[in-house]
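Peer 1: Attaching a predicted model along with its sequence, questions to come.
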Amino acid sequence: MKHVLMPHDAMRKSIALTFEKLNARCAHRARRFRTDESGAVVALALFIFIFMLAVAGLGIDLMRHEMKRTHLQATLDSAVLAAAGTKIKDGSNSPENDLQQVIKDYFEAAQIGGYLQDFNDDDIKIGDGKTEALASAKLEMDTYLMRLSGVDTLTAWATTQAAILAETLEIVMVLDVSGSMEGERLTELKKAAKKFVTTVLDNSNGIVSFSVVPFNSNVVPPREIYDNLKVAERHTYSTCLVFQSDGFKNTAIDPNQTYAQKIFTSMDRSGWHEVDFGEVGREKEPGEYVDHREDTSYNRSCHNDERFEILPYATTEGAVHDKIEMLTAAGGTSGDMGMKWASALLDPAFRPVVNEMGKLRVKTDSDGNIMRDEDGNEITYSQISNDLLGLPKDYPSKNDSGQTNNNKIIVMMGDGVNGWEVSLKDPANILSNPDYASDVNWDYRGPGSTLHRVRYYETEFKIARLVRSNGQIVQSSNDPSVCGKAVYQYWYGYRYYYGEWECEYEVTENEKTGYYFYASQKSNKYYDPDRDTYFSSRDAAFPYLVKDQNGQEIDVQLDWEETWGLVTPWRYAQITGDWGPYNEYNPNSSSTISGYTKENRMTDICSEAKEKGVIVYTIAFEMGETDGSNASALSSCASSSENSFAASLDGSVAGADGTARTIEEVFEVIAASVKKLSLRQ
């Protein structure tokens, strides 16, 4: 029987066949796919591409970060180094803030001012010959592609610290300005010394401190030094000090030690109340100056004016040149004092004095009023440059590389041997004795001189009367010059006292200061130097004295040190008849310090300075050859024979090296030698 498919059966069969074929085809393709390796690298490539994209994004952001960090670090390095190397302005109220501002200015100029971190109190340190600066900066940078990985920002820190050691060379020029230097010698010295200063400054790699110590009979420290030393001050006329022989066996002038003050007077026969005993080189007429042999100031004990003062610790060519140009010749020769002060200016014991000089001060006028600028601010100043705080540095030593640091140099020029130094005897060491006020020795030192200072009411002269000893008035006069004078007459060749002129005055309310000497060896013992008149009593000389608040008449007996600043020993002898001080204050006195003693003192102080590493150059100017007797003390003072020079005006005298030179040529050789020294510390 024939089987007949119905339409729906055919459809089912067709569908079944279709699925069977499809399953077979899928199975076949699955088997093919399972065994087919083509296209497998696509997935890996896709993965690698995504990874590379991430790495590239990381690299871009990191490069941006490193560029910004490098710029930040470079700016910070430059800023901190600039701050550490910045010269502190003289008179600055806050040098630390000034250096911080230098760093801030660098960052503002680089347009990254916001990245600089705040400063701590100890980030900027100034002192002990160096400047230290520390600063930090921080930046935050937004990322580009790293933010896809969750990193939105990158941070960069930079820190820099710099310390600049000041390359300081300390030089002291010890220059002879005794009377024998007058004329061409001094002219040539000035020219040579100024050229030396310029050469050294032009060839220096750091700070050069120049001090100039002029010496003649003594050495004059300026007030800024004197006021910072401990001095047993007995007068206010001058600032010269006294050093005993032991003082020349030590380079230091210790600010904690008490020093004696040199008396201020003169060997010359000057008049009364010449506190400066004349002015060296004063001008008689335009262009014509007093010769030193005519001038009472030539032999004074201390030449107390600016031309003879020490110039301490100058750093500018102008300041040193100005000092050298004002040098003036007068007086004797005390090279021992020149070397003593030069050594002290290089000795670390003097550092407290220098630091005091570096303190900020308010400027005042001659009346003591505070000076102000146009904005009303107080004008301030310091006595030395801030660069020099911490001087004198420690004595030279060798560093790890064998270089010498802290070079200290003395250049000493003299034109003659040390001469005698006159003085008044001081058996009780009264100048530095703490019991000064109780001294009663009759030694022309300490309290109790014969000079008195009084305050009196000014009077107007009315009439003078000659009064005999019995009170009889025998004559009248309108001449005030006769007041107080005794009158003598002769009777058959016999001189007898006749009477004295007594004057009548009208007292005013004007107060004045006067002086009188008690001249015990004169018949009329009260001498008024201003009127050049002797009186029989103090009341005759000053009848109307002012009284103090206790009702006591103002009559002060001056100390001897005050007296010698108003009158020379010679003039004192003329006034009082007492020749004791004059006999002491002359070259033949036992109290005179001999040239031989001063030569030994100079040898001692030179040896001490050299022992501590100070380099000493010496110049014997117009003294013959360096091995001659006149120049021997100078030659032995030098650090070596190579440092000892002879100089002459015409360049005809040979030095230790056999070469003849002028003073200018010698200074050129020394400048070249200084240039070779290592200046790094």
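Peer 2: Received the coordinates, thanks.
Peer 1: Going by C-alpha atoms from here, please, whenever you check contacts or count neighbours.
Peer 2: Fine.
Peer 1: Could you count how many residues lie near the closest residue to Met357 other than its chain neighbours?
Peer 2: With CA to CA, 6 or more residues apart in numbering as the criterion, Met357 has its nearest non-adjacent residue at 5.1 Å, and that residue is Gln383. For Gln383, the neighbour count with other CA atoms under 10 Å is 20.
Peer 1: shouldn't Gln383 be in contact with Asn355?
Peer 2: No. Gln383 sits out of contact with Asn355 when judged by CA atoms under 8 Å, with a separation of 9.8 Å.
Peer 1: how close does Tyr237 get to Ile615?
Peer 2: Computed as CA to CA, to the nearest Å, the Tyr237 to Ile615 distance reads 35 Å.
Peer 1: Now the helix or strand containing Thr459: buried residues?
Peer 2: In this structure, Thr459 is located in strand 451-468 according to DSSP states H and E. Of the residues in strand 451-468, those with enough neighbours to count as buried (16 or more other CA atoms under 10 Å) are 451-452, 454-459, 463-468.
Peer 1: Structure two is appended below for comparative analysis:
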Amino acid sequence: MALVFFLIMIAAGGIAVDMMRYEMKRAQIQSTLDSAVLASAGAPYGSDHRAIIEDYFRVANMTDYLAAEKEGEIVVTVNSASVTANADMTMDTYLMKLSGIKELRTTGGSTAVRKVPKLEVVLVLDVSGSMGSNSKLVNLKKAAKEFVTSLLNGSEPGNTVISIVPFSWSVSPSVATFEALAVDRKHEFSTCIRFKANDHSHASLATGNSGFSSGQPLDQMIYTALYGNFDEFSGSESSSDYRSCYANDYMEILPFSVSETELHAKIDSLQASGNTSGNQGMIWGAALLDPSFRQITDDLIAAGEVASSQAAIPSNYGTAETLKVAVVMGDGQNTTSYFFSNGGQWRGQNSDLYEVKSQKRVFKYAYRKNKKDKISYDQSKCSNNSWECVYESSGEIESAFYLHDNYGDNRYYNTEEGEYLSSSDWDDLQDSDEFVSMRRLDWEEAWGYMSPYYYYQVTGDPNAYYDYYYYDRLDGSEKDTRMKASCTATKNEGVVVFSIGFEIDQGGTAEQVLKNCASSENHYFRAEGININDAFSAIASNVVNLRLTQ
């Protein structure tokens, strides 16, 4: 009996030892599986996710236990990750062999699923004139397009929404955006907005419906140029860089796009011109991520500029599984912009520019006064006071602009013909048979046709030029302050801001402003030449990592 009990005890002890070995190994395998799939699921988009799992098993000396990968076990996109791995083990027993059990076998599996957030991105891109040098714009376009593609291609359709905000002297919203805002409209030339300092203290646009505006409408920026010929701001190379605002399609904001084709086309269309107003770029970039902009989104959908699927964009701050990101690229310091003094002599009604409409008329016949039935087809009768001539309109109504020189000789300058009319000739012009109408323009409209320097050349009056150039300037330092305020306002709402300094002086003002704008120094990138592609690639990887940790 003692021998029997001894053998039973030996067998039981053997089972316990083998089971303990088995359980320790099984737990180790499962722990390695769990750690490996979590690391793999959390790796940056584009990593070799299977290799990460294999590395974990190699380090744990358990490579032989890892099962081969099966189709569908690893599915990773920019905004989701599902990683599965399996392992199996066969262990020889020690004392359990006495009971006829020679092997213990186990299998294990683990799956890590990371549901990453939807993504709202705005690219705020410097397209000032300096971007046209050293192939900078060419390199930017390539890098920006690859950035867009990397985010969209790995995302479920509609889950990544990207806006593009080009800036130089100013930023040009689309007509539909402009019309949806509460703006004190003064002219029809462009859609740029002039913002006040306190407009940068919050992320939303201070529209007339905004709680930040006290019901006051936004101020439409005057469209003009520092230099240039009459009605030739965009055609004159010397004046185009000095335009206060750009009405060209390539300068317009592209809001809330999910189309790679559309975004690439927008990036390809960008052109370099003008000086730098990063404050303008940032206030629009912040606004396009602010939930209050949804009231504008509705109008953009109605106008066909935005897909109806984007009705809920921009989403509310703090929305679960939604990440808002701004990427700001600049290649230099903010520079001075010029404005006419509000309420001054060169604003408001009754400018010195007149539009005269005329229409050619063809002689039809003449009749003798008081004897209308006596008709003559001799046009020379028109010079006889006894005869009245009848004319028939011919051709289209034509417009001509005349600039009144009331600073000097009280003459009227025909901007097309380049000739002056005396005051008496001006009166005769309005009495001519071809005269249709005359309109005196408001100053805000007049400056859309002429620059203050052109006005000075024609009239000899330098005061408009002095007013525009000297008295209401917005210099680079003030722009830096306003840009910082917009960056801070959007960061305070949880927006992640990355910035890129493209071929700028290390440690200079431009770099400091961009660093201050970024969410941290680690969110700022320097770039030179084609290396701007590396900066955008690094940001794309950072965005993916941020999404995986939401």
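Peer 2: Nice, thanks for sending it over. On a predicted model such as this, the values are computed, not experimentally measured, just so you know.
Peer 1: Give me the TM-score for this pair.
Peer 2: Once the chains are overlaid, their TM-score stands at 0.68 when taken by TM-score structural alignment, normalised by the length of the second structure; 398 aligned residues with a CA RMSD of 2.5 Å.
Peer 1: re the thing from before, Serialize the buried residues of strand 451-468 of the first structure to TSV and add fields for distance to Met413 of the first structure.
Peer 2: Conversion of those to TSV gives the following (distance: CA to CA, whole Å):
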residue	distance to Met413 of the first structure
Leu451	42
His452	44
Val454	47
Arg455	49
Tyr456	52
Tyr457	54
Glu458	54
Thr459	57
Ile463	64
Ala464	62
Arg465	65
Leu466	65
Val467	66
Arg468	67
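Peer 1: Show me which of those residues is closest to Lys249 of the first structure.
Peer 2: Proximity of the buried residues of strand 451-468 of the first structure to Lys249 of the first structure (CA to CA) peaks at Leu451, which lies at 38.3 Å.
Peer 1: thought the closest one was touching Gly514?
Peer 2: No. Leu451 of the first structure lies out of contact with Gly514 (CA under 8 Å); the separation is 10.6 Å.
Peer 1: coming back round to it: how about the residue nearest to Met357 of the first structure, secondary structure?
Peer 2: When classified by DSSP: H, G, I helix; E, B strand; the rest coil, Gln383 of the first structure comes out as coil.
Peer 1: cool, and Asp231 of the second structure?
Peer 2: coil.
Peer 1: how about it, what's its match in the first structure?
Peer 2: When the first structure is aligned by TM-score structural alignment, Asp231 of the second structure is paired with His273.
Peer 1: Also Ser240 of the second structure?
Peer 2: Looks like Ser240 of the second structure aligns to Ser297 there (TM-score structural alignment).
Peer 1: wouldn't Leu323 of the second structure be in contact with Asn159 here?
Peer 2: No. Judged on CA under 8 Å, Leu323 of the second structure makes no contact with Asn159 at a distance of 10.5 Å.
Peer 1: what comes up buried for stretch 190-197 of the second structure?
Peer 2: Ser190, Thr191, Cys192, Ile193, Arg194, Phe195.
Peer 1: Provide the aligned range in the first structure for that stretch.
Peer 2: Using TM-score structural alignment, stretch 190-197 of the second structure corresponds to residues 238-245 of the first structure.
Peer 1: Excluding covalently adjacent residues, which one is nearest to the match of Asp231 of the second structure?
Peer 2: When the adjacent residues along the chain are set aside, His273 of the first structure lies closest to Leu566, with 4.4 Å between them (CA to CA, 6+ apart).
Peer 1: cool, Trp387 of the second structure as well?
Peer 2: Setting aside the residues directly before and after it, Trp387 of the second structure is nearest to Arg368 in space (CA to CA, 6+ apart), at 4.4 Å.
Peer 1: ok, how many other residues are close to Asp219 of the second structure?
Peer 2: Residues within reach of Asp219 of the second structure, counting by other CA under 10 Å, total 17.
Peer 1: what residue of the first structure takes the place of it?
Peer 2: Structural correspondence for Asp219 of the second structure with respect to the first structure (TM-score structural alignment): Ala260.
Peer 1: Next one: its match relative to Tyr298 of the first structure, how far apart?
Peer 2: 23 Å.
Peer 1: repeat for Val417 of the first structure
Peer 2: In this view, Val417 of the first structure and Tyr298 of the first structure are 18 Å apart by CA to CA.
Peer 1: Longest helix in the second structure, by number of residues?
Peer 2: Of all the segments assigned as helix in the second structure under DSSP state H, the longest by residue count is helix 2-42.
Peer 1: distance of the match of Ser240 of the second structure from Val55 of the first structure?
Peer 2: When CA to CA is applied, the distance between Ser297 of the first structure and Val55 of the first structure equals 92 Å.
Peer 1: neighbour count winner among the two?
Peer 2: Neighbour count, other CA under 10 Å: between Ser297 of the first structure and Val55, Ser297 has more, with 26 against 14.
Peer 1: name the element the more buried one belongs to?
Peer 2: Taking DSSP H and E as the definition, Ser297 of the first structure sits outside all helices and strands.
Peer 1: what about Ile473 of the first structure, how many neighbours?
Peer 2: Number of residues near Ile473 of the first structure (other CA under 10 Å) recorded here: 15.
Peer 1: Report the contact partners of the aligned partner of Gly179 of the first structure in the second structure.
Peer 2: Pairing criterion TM-score structural alignment: the partner of Gly179 of the first structure within the second structure is identified as Gly129. Contacts of Gly129 of the second structure were listed using CA atoms under 8 Å, 6 or more residues apart in numbering, and they are Ser168, Asp241, Ala272, Ser273, Gly274, Asn275.
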